[in-house]
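Engineer: Just a sequence and a predicted model for now, questions to come.
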Amino acid sequence: MHTILKRLHDKGLVLRAADGRRGAYRPAKNAAELTAEAMHEALDQGPDPIVTLQHFVTGLSPEEERALRELLGGDGP
């Protein structure tokens, strides 16, 4: 287990405790950051990121759509 954590640490995926205790690791990014990173990667890999965004947005719930509009500074309905 320690070897896996060391490799993840070397790749910057986990952080080691400041006091250097063995086995005291934590994720370098939280779940929201990892999800956002995956979304950016998906947009970068697709042939047309705008079309991808259009498909993504049409699948949002009304609550998610309101939140997105607020984040973008747009007026809601």
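Structural biologist: Looks like it arrived, so ask away.

Engineer: contacts and neighbour counts: CA atoms only from here.
Structural biologist: Noted.

Engineer: in what helix or strand does T3 lie?
Structural biologist: In this assignment (DSSP states H and E), T3 forms part of helix 2-10.

Engineer: what does that helix contact?
Structural biologist: For helix 2-10, contacts defined as Cα atoms under 8 Å, 6 or more residues apart in numbering pick out V14, L15, R16, G23, Y25.

Engineer: how about the helix or strand harbouring H40: buried residues?
Structural biologist: Element membership of H40 [criterion: DSSP H and E] is helix 31-45. Counting neighbours by 16 or more other Cα atoms under 10 Å, one finds that the buried residues in helix 31-45 are L43.

Engineer: next up, a second structure to put side by side with the first:
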Amino acid sequence: MRRLGGLEAEIMDRLWDWGRPATVREVVDDINRTRPVAYTTVMTVADILHRKGMVRREKAGRAWLYEALCSREEYTASLMREALGSTGNRQAALQHFVRHMSPEDVSVLAAALRASGHHFADEAPPPRPL
């Protein structure tokens, strides 16, 4: 999954934050609170997001309702997988990444690995179900 462009990210951030489908008018009105943007520009970019598979849309009267198809966290994870896949040395890339993590992020990563069934070399593997 490719990284979102500026306006694509602004639209997706609103859909993720709101957690509900929204019309282009709602998105435009919200963006216009901080900077001017044309309705047609947002409509075009929302259509691009639909074609990319980032949002689904449903007709609501004369307008389209747009809804995110993945969470912000799923999107972030896909970017991380893509970046890791672009290297010829995954181990070195992961080592560099982990070396620059905060202690809090290291703890979160360790908990996520455990929760997904992974274990560390110095830990006993989880018991197998009967």
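Structural biologist: It's in. Everything numeric in this text was worked out from a predicted model, so none of it was measured.

Engineer: Quick one: the residues in the second structure that the helix holding H40 of the first structure pairs up with.
Structural biologist: Residues 72-86 of the second structure are where helix 31-45 of the first structure aligns, taking TM-score structural alignment as the criterion.

Engineer: hang on, R26 of the first structure packs against R16?
Structural biologist: Yes - the pair formed by R26 of the first structure and R16 meets the contact definition of Cα atoms under 8 Å, at 6.6 Å.

Engineer: quick one: which of those two has more around it?
Structural biologist: The neighbour count for R26 of the first structure versus R16, taken as other Cα atoms under 10 Å, is higher for R16 (18 against 14).

Engineer: For the counterpart of that one in the second structure, which non-adjacent residue is closest in space?
Structural biologist: In the superposition onto the second structure, R16 of the first structure corresponds to R57 when matched by TM-score structural alignment. With Cα to Cα, 6 or more residues apart in numbering as the measure, Y66 is the residue that lies nearest to R57 of the second structure, at 4.5 Å, once sequence neighbours are left out.

Engineer: try V27 of the second structure
Structural biologist: Beyond its immediate neighbours in the sequence, the residue positioned closest to V27 of the second structure (Cα to Cα, 6+ apart) is I11, lying 6.7 Å away.
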